[in-house]
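> I'd like to go over a predicted model; first the sequence, then the structure.
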Amino acid sequence: MTTSLESGSAPVGVPDFPEPRSAACPFDLSPQMRGLAAFGPVFRARTWDGRTPWVVTGHAEQKALLSDNRLSVDFAASNFPSPVPRHGADGHGGGDDDSHSAADLSFVGMDDPEHARLRRMVSGAFTIKRVEAMRPAVQKMVDTFIDRLLEGPRPVDLVQAFALPIPSLVISELLGVPYEDHEFFQSNSKFLVSLTATPAERGAAHTALTDYLDRLVGEKLDNPAEDLLSRLAEQIRAGELTRREAAAMGVLLLLGGHETTANMITLGTLLLLRHPEQAALVRETEEPGVVVDAVEEMLRFLTIAHLGRRRTALADIEIAGQTVRKGEGVIMLGELANRDPAVFPDPDRLDITRDARRHQAFGAGTHHCIGQPLARMELQVIYPTLLRRIPTLRPATDLDDIPFKYDAVIYGAHELLVTW
């Protein structure tokens, strides 16, 4: 038997979503979030704007829905369950009815076939073979930044001195973006992942980044190099891509290439320091597979994309005894899928020796994170190198004093003071 509710209606006792992580245990799910699983694998929840989209907590149900082409990622859909108030394509809108155009958001906000067409233009840069070829260069970068840490003052903010610059430099070199502009794109990126920025602030930041990438694409048209923006410029010359589309793709890759990885570096390092016996395994192992497993487990355990993957139904969908009607919003909570005891025994325990490869930290289906091979490789280099070269690394403040990113779409820490 299936049940359904009209959009906007909800049963008595419908839970509110999202519930922030608890400051008492910043690596774990809040008690309220943990309690959502009691409502079942698919249920209604009330979001910030008073709407009641479907929330999916089960691992199996999320895997099925993430691969279902009857769900749309189009952010401009009228009932799309946006985590924040949306703004107009000109960056000046302020109401809930305003939205980006799909082109402004690039292929992350598009459905197939347009999504697949644009994604293919950049996917070759993120194959495992290409990424593995970058590993020696990334290792050199990591060692250089650790040299600077060791030569500098203590305590030091690991975010600004290490976790943020390394992925920023990696993605800058891959794209062909001048790293000397990192303060500009990092400062604007903060508005795009903020839950507290106004729609106007997010719109202005998006416009600034798009204009910046548009200018760089123009330079690549005149003077191509061996980088991804130059390859996109070739697509423009071939008539397969507009210059603005190329700029939007650049914004997406630049943002995704440094924000998420930087937060995983910070949180993952702190998590290992809080579990010294597991940090010792990462530090002392000579087996690459141990580090690979450790990274997968930390991706599962932390799930830093902590506001869910959001969709709108294009048709009626039967799932877990419920009927999601055409036009209704759906939010899939990766952090609960990654703590599903049916898939991960004793899921609230960090165990870097477990096989955590079934986690959904990068999503699934056609919209899985395109940069996941690069993120994995960076983390596999960074954690063991940092722990080996600074074996006495430790936090310089109490856990209660660390400013965690409860105010951002991507979870992490604004600052992490460390010493040794």
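Nice, thanks for sending it over.
> When you work out contacts or count neighbours from here on, use the C-alpha atoms and nothing else.
Fine.
> Identify the residue spatially nearest to residue 302, adjacent ones excluded.
residue 27 (6.3 Å; C-alpha to C-alpha, 6 or more residues apart in numbering).
> who's in contact with whichever strand or helix holds residue 168?
Element membership for residue 168 (DSSP states H and E) is helix 165-175. Helix 165-175 is contacted by residues 138, 141-142, 145, 178-179, 182, 227-229, 250, 253-254, 257-258, 261-262, 378 when judged by C-alpha atoms under 8 Å, 6 or more residues apart in numbering.
> can we see that at 6 Å?
Under the criterion C-alpha atoms under 6 Å, 6 or more residues apart in numbering, residues 179, 227-229, 257-258 lie in contact with helix 165-175.
> go on, stretch 53-60?
The contact list for stretch 53-60 (C-alpha under 6 Å, 6+ apart) reads 41-44, 329-333, 336-337.
> Which of the residues you listed fall in strands?
42-44, 329-332 (DSSP state E).
> returning to what we had before: reformat the contacts of stretch 53-60 as JSON lines; add neighbour count.
Formatted as JSON lines, the contacts of stretch 53-60 follow (neighbours: other C-alpha atoms under 10 Å):
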{"residue": "41", "neighbour count": "22"}
{"residue": "42", "neighbour count": "24"}
{"residue": "43", "neighbour count": "23"}
{"residue": "44", "neighbour count": "27"}
{"residue": "329", "neighbour count": "27"}
{"residue": "330", "neighbour count": "27"}
{"residue": "331", "neighbour count": "25"}
{"residue": "332", "neighbour count": "26"}
{"residue": "333", "neighbour count": "24"}
{"residue": "336", "neighbour count": "26"}
{"residue": "337", "neighbour count": "28"}
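> also this one, for the comparison:
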Amino acid sequence: MTQTPRPLPLAREHPLAPPPEYARLREESPVCPVALPDGKTGWLLTRFADVTSALIHPDVSARRGFQTSVTSVTLTPEEYLASGFGTSFIGMDPPEHTRYRRLLTGQFTVRRLKALAPRIEEIVDQHLDAMVAAGPPADLVRDFALPVPSMVICELLGMPYTESKQFQQRTDTIMRLERTKDELLDAMTGMASDMRAFVQEKRRSPDEGLLSGLIEAVPSDGVPLTDDELVAIGNLMVIAGYATTANMLGLGALALLTHRTQWVNLCEHPEYVERGVEEMLRFLTVGPFCLPRSAKADLEIGGQKISAGDPILLSTESANRDPAQFDAPDVMDVTREPKRHVGFAYGAHQCLGQELARMEMRIAFGRLTRRLPGLRLAVPVEQVPMCSDMQIYGAHEIPVTW
């Protein structure tokens, strides 16, 4: 590397805008050396074309070591295995990844999602009813954005909602940037233990939930999933289904209330909700620390030679603001004709739960704009406490009134 490695861009001038350095990097150094918090040096990709190319490149691996590129707290392989948390299939390559991918794709069926839709509508209505009954002011995160996806993921898995609070607390600990190794291990071992008990309960008393479906499913190799594999999948579903969707609901609401004309557009034209959701997924991101990858062999992306073993960070946040892919990318427009974005990544590792997330967002924003058209921020957007202390970006609180 001849260029001086720079830190990952994280400083924002506005809570809803990417770090401004990304615009300069796309122009001047779209594949640039980046200094990682763990002391390693890798490559940061910022253009849409390069990010999508890397996501489908056969020599770009999703496998990751136990060393994190986000926080300074590191687990050894022995500590990670001892946690019982399990190895997530999102950190695997084919053919190992393909086995899990096919199995899970068979569970996220159109039939299952259609059957879940009325329950999502009921959950959303219950929380809006409670907000309206309590009257303003309210915290849109506490009263709506957090509990709705928490209850939905419980419905999907077949998990009692009473058990979700513990999973939420442990997920928050795992996602914090500042936590001790003991705190991290305690959260991981506790979550693994609870999920293992849940798996064993579903083996005894199966239901129509996704976890029971995975227990009964037979993979392509004919070998049923073990408890360890089910624990890893269950933990991933809880973290992805709760934390990412909750923060996207909060960010989406904050963006709409900040860009007031877009809020009014959705209130007056409910037919724009589907487009509006796609625009939120493009315009906003809950993943500021990029998708971690590594080079399996020497390769070239964006005219830059990358050596085997080099870490690679893919900024979907920057890619979704690339003017080479999107017209006026820094403008939020809920009437925009949808175009392929990387809000759910791309290729073999594209998010399995993306249609569920879309459905939750469409129902949530459709009903929110209909029930509370006068909703507005109770404080200036600059005073909204953002999750700059978390691995997943969003808002800790969104004070609103109406």
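Noted; the coordinates are in hand. Only a predicted model underlies this, so the values are computations on that prediction, with no experimental measurement involved.
> coming back round to it: which residue range of structure 2 does the helix holding residue 168 of structure 1 align onto?
Under TM-score structural alignment, the alignment places helix 165-175 of structure 1 onto residues 147-157 of structure 2.
> Tell me the mean distance between that stretch and structure 1 once they are aligned.
The superposed stretch 147-157 of structure 2 is, by mean C-alpha distance after the TM-score superposition for structure 1, a mean 0.6 Å from where its aligned residues fall in structure 1.
> For stretch 185-200 of structure 2, what is the distance to the chain centroid?
21 Å (C-alpha atoms, centre = their mean, to the nearest Å).
> average gap between that stretch and structure 1?
Taking mean C-alpha distance after the TM-score superposition for structure 1, the mean distance separating stretch 185-200 of structure 2 from the aligned residues in structure 1 is 1.1 Å.
> any chance you could map the helices in the stretch 151-300 of structure 2?
Assigned by DSSP state H, counting those that start in this stretch, the helices in the stretch 151-300 of structure 2 fall at 164-175, 181-204, 210-216, 227-239, 245-258, 260-268, 273-283.
> could the ones you listed be laid out in CSV, adding mean neighbour count?
Supplementary listing: the helices of the stretch 151-300 of structure 2 in CSV, determined by neighbours: other C-alpha under 10 Å:
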stretch, mean neighbour count
helix 164-175, 18
helix 181-204, 18
helix 210-216, 20
helix 227-239, 21
helix 245-258, 23
helix 260-268, 18
helix 273-283, 23
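> and the match of helix 165-175 of structure 1, how far out from the chain's middle?
That offset, for stretch 147-157 of structure 2, works out to 15 Å (C-alpha atoms, centre = their mean).
> Next: stretch 191-201 of structure 1.
16 Å.
> quick revisit: looking at the helices of the stretch 151-300 of structure 2, which is closest to residue 51 of structure 2?
helix 273-283 (14.2 Å; C-alpha to C-alpha).
> matching residues in structure 1 for that closest one?
Aligned by TM-score structural alignment, helix 273-283 of structure 2 corresponds to residues 291-301 of structure 1.
> That stretch vs structure 2, mean deviation?
Aligned to structure 2 and superposed, stretch 291-301 of structure 1 gives a mean residue distance of 0.9 Å (mean C-alpha distance after the TM-score superposition for structure 1).
> Please enumerate the strands of structure 2.
6-7, 31-35, 41-45, 60-61, 138-139, 291-295, 299-301, 304-306, 311-314, 376-377, 399-401.
> Moving C-terminal from the fifth one, which element do we reach first?
The helix or strand immediately downstream of strand 138-139 of structure 2 is helix 140, counting by DSSP H and E.
> From the rest of the structure, what touches that next one?
residue 398.
> let's go with 10 Å and repeat that
131, 146, 249-250, 253-254, 377, 395-401 (C-alpha atoms under 10 Å, 6 or more residues apart in numbering).
> Superposed on structure 1, what's the mean shift for it?
Following the fit onto structure 1, the mean deviation recorded for helix 140 of structure 2 is 1.2 Å by mean C-alpha distance after the TM-score superposition for structure 1.
> roughly how far apart are the spatially most central residue of structure 2 and residue 153 of structure 2?
The centre of structure 2 sits closest to residue 244, judged by C-alpha atoms, centre = their mean, with a distance of 3.6 Å. Counting by C-alpha to C-alpha, to the nearest Å, the gap from residue 244 of structure 2 to residue 153 of structure 2 is 12 Å.
> circling back: dump the contacts of helix 165-175 of structure 1 into TSV; add distance to residue 100 of structure 1 as well.
Listed next are those as TSV, based on distance: C-alpha to C-alpha, whole Å:
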residue	distance to residue 100 of structure 1
179	28
227	28
228	24
229	23
257	21
258	22
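> And these, which is closest to residue 189 of structure 1?
Within those, proximity to residue 189 of structure 1 (C-alpha to C-alpha) peaks at residue 258, which comes in at 9.4 Å.
> Aligned against structure 2, show me the partner of that closest one.
With TM-score structural alignment as the criterion, residue 258 of structure 1 matches residue 242.
> ok, now which ones touch its match?
145-154, 164, 167-168, 171, 236, 357.
> one more time with 6 Å, if that's ok
149-150.
> How about residue 306 of structure 2?
Taking C-alpha under 6 Å, 6+ apart, we find residue 306 of structure 2 in contact with 298-300.
> what about the residue mapped onto residue 57 of structure 1 from structure 2, neighbour count?
If you follow residue 57 of structure 1 across to structure 2 using TM-score structural alignment, you land on residue 46. By the criterion of other C-alpha atoms under 10 Å, residue 46 of structure 2 has 29 neighbours.
> Let me know the distance separating residue 46 of structure 2 from residue 176 of structure 2.
Going from residue 46 of structure 2 to residue 176 of structure 2 by C-alpha to C-alpha gives 25 Å.
> Also residue 122 of structure 2?
31 Å.
> Over to residue 327 of structure 2?
Per C-alpha to C-alpha, residue 327 of structure 2 is found 35 Å from residue 176 of structure 2.
> Show me which of these two is the more surrounded one.
The neighbour comparison of residue 327 of structure 2 against residue 176 (other C-alpha under 10 Å) goes to residue 176, with 17 against 11.
> What's the match for that one in structure 1?
For residue 176 of structure 2, the aligned residue in structure 1 is residue 194 (criterion: TM-score structural alignment).
> Contacts only, for that match.
Contacts of residue 194 of structure 1 by C-alpha under 6 Å, 6+ apart are residue 408.
> at 10 Å instead, please
By C-alpha under 10 Å, 6+ apart, the contact set of residue 194 of structure 1 is 84, 201-202, 405-410.
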